[in-house]
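Trainee: Task: produce atomic coordinates for the following.
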Amino acid sequence: MPAAATNLADLYTDHHQWLQQWLRRRLGNAADAADMAHDTFVRILSKRQSGMLAQPLHEPRAYLSTIARGLVIDHWRRRELEQAWLQTLAALPEEAMPAPEVRLQALQALMEIDRLLHTLKPKVRSAFLLAQLDGLTCPQIAKHLGVSLATAERYVAQGLRACYASRFEA
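Mentor: Have a look, this model is predicted:
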């Protein structure tokens, strides 16, 4: 068994190149891979500074790839969201096209909403979206999800609480 990684500088020196290659295979892009490798080590540094990661790493590559995998998923989700936003903008008539700063603000808001929605449990997220986007009532949501009315109401309320908390936590 290899020695446990205890020093961030050693972890970086020993595994950065491997991580960057691992990411390049998944992303198909050296620049994105370099950025994500950097972001992976920034996450580790912030965890260590906050005291969340005080133990030595016995499986550093597994730990690095777990963090990087989450970053890759976030990256692809952001890309999909950006593409959907660009398609929406392309469908607008020229006179309805928002100003560039408004487009950027809207995209940032969409990314924040996406981040928030992905913190919710899947059934809570589904119930909330069914209520907010599809306009379903709680009895309709209960039937659609195969849960009790009380559970559907609780799910929608949890989604609303998460939105309010996110909005007013600043």
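Trainee: switch to C-alpha atoms for all contacts and neighbour counts from now on
Mentor: OK.
Trainee: mind listing the helices in this structure by residue range?
Mentor: Ranges of helices in the chain, per DSSP state H, are 8-27, 30-49, 60-91, 100-117, 122-132, 138-145, 149-168.
Trainee: out of those, deepest packed?
Mentor: Compared across those, helix 122-132 shows the largest average neighbour count, a mean of 19 (mean count of other C-alpha atoms under 10 Å).
Trainee: Residues contacting it, please?
Mentor: Under the contact criterion C-alpha atoms under 8 Å, 6 or more residues apart in numbering, helix 122-132 has outside partners 117-118, 136-138, 141, 145, 152, 155-160.
Trainee: Max pairwise distance over the residues you listed: which two?
Mentor: Greatest spatial distance among the contacts of helix 122-132 (C-alpha to C-alpha): His118 and Thr137, at 22.2 Å.
Trainee: any idea how far the residue at minimal distance from the centre of the chain is from Leu19?
Mentor: Nearest residue to the geometric centre of the chain (C-alpha atoms, centre = their mean): Asp74, 4.3 Å. The spacing between Asp74 and Leu19, counted by C-alpha to C-alpha, to the nearest Å, is 17 Å.
Trainee: and this one, so I can compare the two:
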Amino acid sequence: MPPTAPTPRHTLHTLYSEHHSWLQGWLRKKLSCSQQAADLAQDTFLRLLISGRLPEPERSRAYLTQIAKGLLVDQYRRRQLEQAYLEALARVPECHAPSPETRALVIETLVCIDAHLGRLPQIVRETFLLSQFDGLKYSEIAERLGIATATVRKYMLKASLACYAALEESPASGTPAR
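Mentor: This is a model prediction of the structure:
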């Protein structure tokens, strides 16, 4: 009787057994924190489990490293957003400060908006940021970017729709991500 191909669960188990310690050590060197390294190593394997895609055995470490690097970038971006939000909150009188639960929901929503905006072309994001954070008028944005004012309107619509989609998916809306 010919041997049967390993089941995906068995392959994931093997991958975990053979590479988890190595990955955690690699992350520990990057993060200088064993707890964060342990969490990110687990998150890496969770991503594999959820995706259902497993690498060829000879590409296991490269594949795991690629996923872990993506998680590191996500963590870094999240921390930047969280830090900016907390700095803004520090300027709010304590009596008007949101509850810890509200803070957590706002941070999750900001991360979701950032992810949606990150999927847009660079010029669309730049248009949106110039409008929303620099307070430029559409005509000023058009002049700065060398595009038509009508194009600025079109880009703002795309960015606004991305933000709306993010709000629909955010934890605060109660609607799960698709």
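Trainee: Could you tell me the TM-score of the two chains?
Mentor: After superposition, the two chains reach a TM-score (TM-score structural alignment, normalised by the length of the first structure) of 0.81; 161 aligned residues with a C-alpha RMSD of 2.2 Å.
Trainee: OK, contacts around the residue nearest to the centre of the first structure?
Mentor: By C-alpha under 8 Å, 6+ apart, no residues touch Asp74 of the first structure.
Trainee: so what corresponds to it in the second structure?
Mentor: Per TM-score structural alignment, the equivalent position to Asp74 of the first structure in the second structure is Asp74.
Trainee: State the distance from its match to Pro121 of the second structure.
Mentor: Relative to Pro121 of the second structure, and taking C-alpha to C-alpha, Asp74 of the second structure is found at 19 Å.
Trainee: before we move on, the earlier item: from Thr175 of the second structure, how far out is the match of Asp74 of the first structure?
Mentor: Separation of Asp74 of the second structure from Thr175 of the second structure (C-alpha to C-alpha) stands at 22 Å.
Trainee: now swap in Arg47 of the second structure and tell me
Mentor: Per C-alpha to C-alpha, Arg47 of the second structure is found 21 Å from Thr175 of the second structure.
Trainee: Distance check, Leu81 of the second structure against His10 of the second structure.
Mentor: 38 Å.
Trainee: more crowded one of His118 and Thr137 of the first structure?
Mentor: More crowded of His118 of the first structure and Thr137, by other C-alpha atoms under 10 Å: Thr137, with 17 against 11.
Trainee: For that one, which residues are in contact?
Mentor: Counting by C-alpha under 8 Å, 6+ apart, Thr137 of the first structure touches Ala131.
Trainee: Report the distance from stretch 37-52 of the first structure to the chain centre.
Mentor: Centroid displacement of stretch 37-52 of the first structure relative to its chain, using C-alpha atoms, centre = their mean, to the nearest Å, is 17 Å.
Trainee: repeat for stretch 35-44 of the second structure
Mentor: How far stretch 35-44 of the second structure lies from its chain's middle: 16 Å, per C-alpha atoms, centre = their mean.
Trainee: How about stretch 65-82 of the first structure?
Mentor: Relative to its chain's centre, stretch 65-82 of the first structure lies at 7 Å (C-alpha atoms, centre = their mean).
Trainee: With the second structure overlaid, how far apart is that stretch on average?
Mentor: Once fitted to the second structure, stretch 65-82 of the first structure is off its aligned match by 1.0 Å on average (mean C-alpha distance after the TM-score superposition for the first structure).
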